[in-house]
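Enquirer: build me a model:
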Amino acid sequence: MDRFILLMLAGILAGFALLKVPLAGTFLKSLEPITTVIGLLAIVLFSVVLIFNGVMALLGK
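Expert: Okay, here's the model as predicted:
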């Protein structure tokens, strides 16, 4: 179970990394809105999974 939690935390960190990646001045500048959306979705999705697993653990299921 610990590996699963660490994997979810790594997904959240990857989402933050996508938000902070500097694309200005490169040919990838046009992809910046896409990386922002993917980063936000990763953060929200992995956070919801962690919260759900925490609630389920508290309830004993």
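Enquirer: going by C-alpha atoms from here, please, whenever you check contacts or count neighbours.
Expert: OK.
Enquirer: now the closest residue to A42 other than its chain neighbours: how far from L58?
Expert: Nearest non-adjacent residue to A42, counting by C-alpha to C-alpha, 6 or more residues apart in numbering: G15, 5.2 Å away. Distance, G15 to L58, by C-alpha to C-alpha, to the nearest Å: 27 Å.
Enquirer: the more surrounded of the two?
Expert: Between G15 and L58, G15 has the larger neighbour count (other C-alpha atoms under 10 Å), namely 23 against 9.
Enquirer: show the contacting residues for V55.
Expert: Neighbour list for V55: empty [criterion: C-alpha atoms under 8 Å, 6 or more residues apart in numbering].
Enquirer: compare with the first, here's sequence two:
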Amino acid sequence: MNLVALYLACIIAGFTLTRLPEIPFLSSLGSLFDIIGILTMLVFSLVLIYMGIKALIKK
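Expert: All right, here's what the predicted structure looks like:
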């Protein structure tokens, strides 16, 4: 159960990376943060879906 909470926290962190406000000295890295945030959300969402399907099949 702890892994599920960790994966959800990672999804929220990815969402937060995509919603960072424009900071002048980090403005050149804005698109990089968007890409990393989107990839983080996708990867950990797919892992949660996989874990859910695996749990359903075991029953």
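Enquirer: what's near enough to touch the alignment partner in structure 2 of S30 of structure 1?
Expert: In structure 2, S30 of structure 1 lines up with S28, judged by TM-score structural alignment. Shown in contact with S28 of structure 2 (C-alpha under 8 Å, 6+ apart): no residues.
Enquirer: state the distance from S28 of structure 2 to L20 of structure 2.
Expert: On the measure of C-alpha to C-alpha, S28 of structure 2 and L20 of structure 2 end up 13 Å apart.
Enquirer: which SS class is P22 of structure 1?
Expert: Per DSSP: H, G, I helix; E, B strand; the rest coil, the local secondary structure of P22 of structure 1 is coil.
Enquirer: what's the burial count for it?
Expert: 12.
Enquirer: what of S27 of structure 2?
Expert: By other C-alpha under 10 Å, 12 other residues sit near S27 of structure 2.
Enquirer: check L23 of structure 1 too.
Expert: 13.
Enquirer: how about it: what's its closest non-neighbour residue?
Expert: Leaving aside its chain neighbours, L23 of structure 1 sits nearest to K29 (5.2 Å; criterion: C-alpha to C-alpha, 6+ apart).
Enquirer: settle this for me: the one you found is touching V21, isn't it.
Expert: No. Assessed by C-alpha atoms under 8 Å, K29 of structure 1 is found out of contact with V21, at 10.7 Å.
Enquirer: structure 1: helices as residue ranges?
Expert: With DSSP state H, the ranges of helices along structure 1 come out as 2-20, 32-59.
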